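Asks: Pasting the sequence and the predicted model now:
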Amino acid sequence: MDRNVDAASRMISVVVITRNTRDLLLGLLRSVHQDRNVLAETEEIIVVDNGSSDGTAEAVGHEFREVQVIRNEGNAGFAAAVNQAWRKARGEMILLLNSDTRLIKGELLPLIRFMVENPSVGVAGPALVYEDMAPQRSFASIPSLIQEIVPRFLLELLSPDRHGGKTWGSREPEPVDSLIGAALVIRRRVLEAVGGFDERFFFFLEETDFCKRVRQSGSQVIFFPSARIVHYQGKTVGANWAKGRIEYNISLDKFIRKHHGRLYHGVFRAVRAAKTVLSVIGSTVIFPLMLFNRSMRRRYGYHVRLLVWYVKGCGDTGGLRE
């Protein structure tokens, strides 16, 4: 093993946030234990259970007695749970994993080595892939008004390195605006410097806000495409798809309000609301077709709920908190 990595021995605290994803979580923990390279660098594994009712904590305690489990009575939200864990952790770097991920044996060691050798990097993320190794979006641009006005395909065509997320132009590490938060390696001193994750974001965009603040603090945010990790995308939200999309809109509205002025935020909200109205009108026109298409009915129901959310003033209700 590289001597720099030896110097970092036992510097990693693995942190996983879960809520009612027992089987996925157990699969992830098994994959961590099967990757001896990662395990050799791991000081501890911390699981924060956000009020699960599926026996998650008991199952983890039965199979992995060395894993620390922090049990919350209710759903504290992703950001708050992450903050609980890293403040308790002893490692100099935090390997933050979604419970719906799986390590691919041997893939993460180069990313750990990269972090050890590049102290200017505050947070780095691997390439996210599906179970068949097809690429997922692994990084993202910062949400903006232009993204609401210009079609996504055109933004990806004009600037794939910034807006693509799936198109890995090279195998070399590259700076990005933000990483998808399913798997992140975060330097502890950077967490301390920026104050951790913003707990006003209950679910979604907390990692985007975090990455933005990391870059503002002078540290780099790096996408590391030569390391891969399997991500069973969407499994943690599951049957709560519509509520999940509402929660995304809640977080998006908070993000824009936090990072922009009142006028920008007002225009952004108006554009999003107008697009929602048009979606509801368009779907209503073709309503007979939805009788034969479950996916279309689900999306129509979501847009109606989203419109109600706008009419009610864009509060915190209607999403995953309920």
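Replies: Arrived safely. Numbers count the residues shown, from 1 in each chain.

Asks: only C-alpha atoms for contact and neighbour calcs from this point on.
Replies: OK.

Asks: Which helix or strand contains Arg87?
Replies: helix 78-88 (DSSP states H and E).

Asks: Could you point out the helix or strand that follows that helix?
Replies: strand 93-98.

Asks: what about the strands in the stretch 1-150 of the chain?
Replies: Applying DSSP state E, counting those that start in this stretch to the stretch 1-150 of the chain gives strands spanning 12-18, 42-50, 68-72, 93-98, 101-103, 121-129, 139-140.

Asks: okay if I get these as CSV plus mean neighbour count and distance to Gly195?
Replies: Shown next, in CSV, are the strands of the stretch 1-150 of the chain (neighbours: other CA atoms under 10 Å; distance: least, CA to CA, whole Å):
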stretch, mean neighbour count, distance to Gly195
strand 12-18, 26, 17
strand 42-50, 22, 19
strand 68-72, 17, 20
strand 93-98, 24, 14
strand 101-103, 25, 26
strand 121-129, 26, 13
strand 139-140, 22, 22
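
Asks: try it against this one:
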Amino acid sequence: MEQPTTKGAATVADVMAAAPSPVSDLSEVAIVVLNYNGAHFLRQFLPGVLAHAGGARVVVADNASTDDSLGLLRADFPAVEVLAFTGNLGFCEGYNQALARLDSPYFVLLNSDVAVQPGWLPPLYELLRDNPRIAAAQPKILAHDNPTLFEYAGAGGGYLDELGYPFCRGRLFDTLETDRGQYDDPRPVAWASGACCLVRAAAWRALGGFEPAFFAHMEEIDFCWRAQNAGYEIWYHGGGTVHHVGGGTLPKTNPHKTYLNFRNGLALLFKNTAPGELAGFFILRVLLDWVAGLRFLVAGSWPEARAVGQAHLHFVLRLGYWRRRRKLARPRLLASQRPGTYRGSIVWAYFGQGKKRFLQLSDIN
């Protein structure tokens, strides 16, 4: 595996002190939108992407849509490059195959339901261009329907607790904070949102892209965790902003989404946790997952509870595969060594201690 450059790690002070660079040419960047039956989103949001691309290539990779996506792209967006797949490859393999066909040094992974704002991309590009150890970075992600609020998928940068549960600056579980500029600073984090992030192509290829067995959900967290284990850094930069609709493919309460999140959550922890911590953290994670399943039962959400059980069963049935993937991932960093890690349980902090805001948390790397 290709290793990141030996240049010293970027620091917040370095990034904050750097003079603004008048980036007028983003030709090294390819903005890649993965689409599946999202013609309405393309019609709504693609004009803004093109208007604020700054010279970057704009590519739509289509997962065999059955709506009028391809016809719309041909008729209304001739400047957009189109990669048309013959079947629905899912989010993970769709991006894996799309990015394998592109030769740009940097890729933007951009959901079709994201409205980009003026100046959203240059801060991310400058960050990766000037700091070769950074594999990926995301901008500030606010809600499209209520742009004063941080959005669920990414918010002000992605974090993990010791058990692999994800959360964000600006979003703990279902509690969304109002954006008051409190998270405008650039900062190392645990993961960058797949809704909108800039990725270094060399790091993407060295790490093998997304985990194909995830299909969708948490794939960007797995990629970023593997990147940290390989010596790369992941960053957030609040100098650029996008607005995300969210839930454009699967609604939040969809049992299949619950299944993917719980199955992939177990695989995420199993693949990437350091050897000395795996057993203890994994047992606690399984127990907490079952508590979540019982909460679904008590609430009368039988399909959601069933999805949790199926997720665990299917993880066990493919344990051999996940063991092989863990060996390839070569986990090495302890929780105390990973930037963007809360040294404790975010579930206990939120539900047991009533900590509903990121700034109420302590013991974060």
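Replies: On my side now, so go ahead. All values derive from a computational prediction rather than experimental measurement.

Asks: And the TM-score between them?
Replies: Comparing the chains after superposition, counting by TM-score structural alignment, normalised by the length of the first structure, produces a TM-score of 0.77; 287 aligned residues with a CA RMSD of 3.1 Å.

Asks: returning to that earlier point: between the strands of the stretch 1-150 of the first structure, which gets nearest to Glu172 of the first structure?
Replies: Glu172 of the first structure lies closest to strand 121-129 among those, at 11.4 Å (CA to CA).

Asks: what residues does that closest one touch?
Replies: Here strand 121-129 of the first structure makes contact (CA atoms under 8 Å, 6 or more residues apart in numbering) with 108, 111, 115, 135-138, 179-180, 182-187, 190, 211, 214, 219-231.

Asks: So which bit of the second structure is that strand matched to?
Replies: Structural correspondence for strand 121-129 of the first structure: residues 134-142 of the second structure, per TM-score structural alignment.

Asks: Surely Ala85 of the first structure is in contact with Asp49?
Replies: No: using CA atoms under 8 Å, Ala85 of the first structure is not in contact with Asp49, being 10.6 Å away.

Asks: what touches both of those two?
Replies: In the contact map built from CA under 8 Å, 6+ apart, the residues linked to both Ala85 of the first structure and Asp49 are Ile70.

Asks: and the top helix by length along the first structure, what other elements does it pack with?
Replies: Determined from DSSP state H, the single longest helix within the first structure is helix 262-285. On a contact count with 3 or more CA pairs under 8 Å, 6 or more residues apart in numbering; DSSP states H and E, helix 262-285 of the first structure meets helix 145-149, helix 241-259, helix 294-311.

Asks: So for Val38 of the first structure, which of these sits nearest?
Replies: helix 241-259 (31.9 Å).

Asks: Quick one: distance of the closest one to the chain centre.
Replies: On the basis of CA atoms, centre = their mean, to the nearest Å, helix 241-259 of the first structure sits 13 Å off its chain's mean C-alpha point.

Asks: In the second structure, what range does that helix match?
Replies: Helix 241-259 of the first structure lines up with residues 254-272 of the second structure when matched by TM-score structural alignment.

Asks: Check stretch 76-91 of the first structure too.
Replies: Stretch 76-91 of the first structure corresponds to residues 89-104 of the second structure when matched by TM-score structural alignment.

Asks: For that stretch, buried residues please.
Replies: Leu89, Gly90, Phe91, Cys92, Glu93, Gly94, Tyr95, Asn96, Ala98, Leu99, Ser104 (16 or more other CA atoms under 10 Å).
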